[in-house]
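A.B. asks: Predicted model and sequence below, questions to follow.
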Amino acid sequence: MCSGQPSFWPCITALRSRLAGAELTRFNALATCVEAACGTNPTEMCASSHCYEEVTSCHPICALATSCGFSTCTGMSCAASFNRCGMLVSGAEATRFAAVRTCLERVCGASLDPSCVQSPSTEAACAAEISTCGLMAMPGDGGVPPADVPLPSDAPAMCAAGQSLCGGACVSLLSSAAHCGVCNAACPAMTACVSGTCVGTGTCSAPQTQCGSSCVSLQTNPAHCGSCNHACTTGQTCVNGSCVGTGDLRFTLTWDRPGDVDLHVTPPCGMNIFYRQANMLICGGTLDRDDTTGLGPENVFFGATAQRGEYLLCVIPYRIDGPTTATLRVFQGAVLRQSFTRMFASSMMVDECSRSSPYFVGAYTY
């Protein structure tokens, strides 16, 4: 049993209990240097260019007045070279070491009072110090500062100095419009968070537009769709600044380069719904939006009479002047159920939609 155990001994013990094999060997190399009480046995030695420690007796096999660093015996005493043994690790092991190194060596400043945070996996990390060691790089991790080494996904969240944890995200309470001064204190429209206080600016931040006393998106706001005060009617939503029908089932197509991209939907009845039947009721569905020059949308929606079965979906680059990526989204009510994305290089003026068509993107079962 070792004597003179430091205050962070529970962290060392908890971490060691979760390691095995090669990881335990490398961790013991680190522990040899940190646990100065174990560094006085005259039988200590560097074996096979690595430091070893017997877990049960706490007797490291390092030569007296010698330490293992950079994979060789350095001639430094274990007690005086707390940052040497960790240089043996690399890759994934370096990630683990970087997370625990700060907590074990206390290298990041005596002014902090670190607490050792244990995660359900094999790693431990120092909550107060891990984010303040930006200059403490080591050869074993390829020069990556411990502050930049990702922690295990199950470790408690920690934020860098000057940031606070709000709803699972690290933010600055001095400048975050959603968390100004304290978490969840959002600044109202036409204000900005300055030094933790909401300050009026008189303007809306892009891409929002001022409508009355509110900042809104003219692309998605159904009360200001395309322009201020242009409201969509009941049963409609706003997509790319255009009001489109919703119903129980909706197919909405948009694309990323101005042009004419056509949506074709073939419901279970077998009839093809596309621009030639715009605003006509076909098998319970209607194409209520056809765009020939912009970014969409094209939209086909079905009310409560939508047929049960399989809907065939085609996207045709009717007239484009360059590579265009189109996205077709399928909604049931307000819930997005599926999306299809396809990239097109050139135009094709066809009106057919079937499984054998090169422009068939998929099928949706309702």
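C.D. replies: That came through, no problem.
A.B. asks: from here on, contacts and neighbour counts on C-alpha atoms
C.D. replies: Noted.
A.B. asks: ok but C225 is inside a strand, no?
C.D. replies: No: with DSSP: H, G, I helix; E, B strand; the rest coil as the criterion, C225 is located in coil rather than a strand.
A.B. asks: My guess is it contacts C243. True?
C.D. replies: Yes: look at C225 against C243 with C-alpha atoms under 8 Å: they come within range, at 6.7 Å.
A.B. asks: Looking at these two, which has the bigger crowd around it?
C.D. replies: C243 (27 against 23; other C-alpha atoms under 10 Å).
A.B. asks: Provide the secondary structure category for the more buried one.
C.D. replies: strand.
A.B. asks: take the one below as the second:
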Amino acid sequence: MMYEQRYIFEIQNFQKIYHIISESLVVGSGEFGISVTWSRPGDGDIVVTTPSRKSIYYGNKGPSVATDQGQLDHDDTRNTGPENIFWNVTAPTGVYHICFQQYSFSVPSNVTNPITATFQIRRPNAVTQTLTKTFVNGDRIVPNTCNSTMFTYVGSVNYL
């Protein structure tokens, strides 16, 4: 389950009081999870394809049979993430393919203004694994599936 934490700070400066609201997103967690953040504001999307070739993404959030009970708990359309997919039940074993879609950015990625996607993979009793890919062509590719032949592909993880 995802929720926002809000903190309100008061700063007194020259007899004025400023209220600063700081927000942090707390994402869902479970036995197995994959999160992504990206380097500049816009609508980036995580897509994970399960070992049985079921895709989890903004249009198929789960949890359901169609997502192998995995679920996307937050679709960030304006900032730098995170987007998070997790299983709060036992996840199917096998290879998961992980992709990042550049859905909508005010300036498409290019050589001088790339977008870097950083993924964190969390597994029980294991060190968090990090995968990173920098995108330099602004193609808006949204196949909403993922495999190792796609431009959107970042990596794969074997969940045992």
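C.D. replies: Okay, I see it. Just so you know, these numbers come straight off a predicted model, no measurement behind them.
A.B. asks: And the helices in structure 1?
C.D. replies: Under the criterion DSSP state H, helices of structure 1 are mapped to 9-16, 21-34, 91-105.
A.B. asks: contact partners of the first one?
C.D. replies: In other words, helix 9-16 of structure 1. Residues from elsewhere that reach helix 9-16 of structure 1 (C-alpha atoms under 8 Å, 6 or more residues apart in numbering): 24, 27-28, 31, 103-104, 116, 118, 122-124.
A.B. asks: what's it aligned against in structure 2?
C.D. replies: The aligned range for helix 9-16 of structure 1 in structure 2 is empty, by TM-score structural alignment.
A.B. asks: okay, the angle between that helix and helix 21-34?
C.D. replies: 160 degrees (axes from the mean of the first three to the mean of the last three C-alpha atoms, to 10 degrees).
A.B. asks: which one in structure 2 is aligned with G245 of structure 1?
C.D. replies: By TM-score structural alignment, G245 of structure 1 lines up with G28.
A.B. asks: Pretty sure its match sits against D73.
C.D. replies: Yes: with contact defined as C-alpha under 8 Å, G28 of structure 2 counts as touching D73 (6.6 Å).
A.B. asks: show me what contacts S347 of structure 1?
C.D. replies: 317-321.
A.B. asks: nearest to A334 of structure 1, of the residues you listed?
C.D. replies: Proximity of the contacts of S347 of structure 1 to A334 of structure 1 (C-alpha to C-alpha) peaks at P317, which lies at 27.2 Å.
A.B. asks: can you tell me how far T134 of structure 2 sits from P63 of structure 2?
C.D. replies: T134 of structure 2 is 30 Å from P63 of structure 2, where distance means C-alpha to C-alpha, to the nearest Å.
A.B. asks: So for the two, which residue has more residues nearby?
C.D. replies: Higher neighbour count among T134 of structure 2 and P63: P63, with 19 against 16, using other C-alpha under 10 Å.
A.B. asks: Distance of the more buried one relative to I56 of structure 2?
C.D. replies: 9 Å.
A.B. asks: what do you get for R40 of structure 2?
C.D. replies: R40 of structure 2 sits 23 Å away from I56 of structure 2, going by C-alpha to C-alpha.
A.B. asks: D139 of structure 2 now?
C.D. replies: For D139 of structure 2, the distance to I56 of structure 2 - C-alpha to C-alpha - is 21 Å.
A.B. asks: same deal with D76 of structure 2?
C.D. replies: 15 Å.
A.B. asks: So if I had to pick from those two, which one is more boxed in?
C.D. replies: Between D76 of structure 2 and I56, counted using other C-alpha under 10 Å, the more crowded position is I56 (28 against 19).
A.B. asks: Good, wrapping up.
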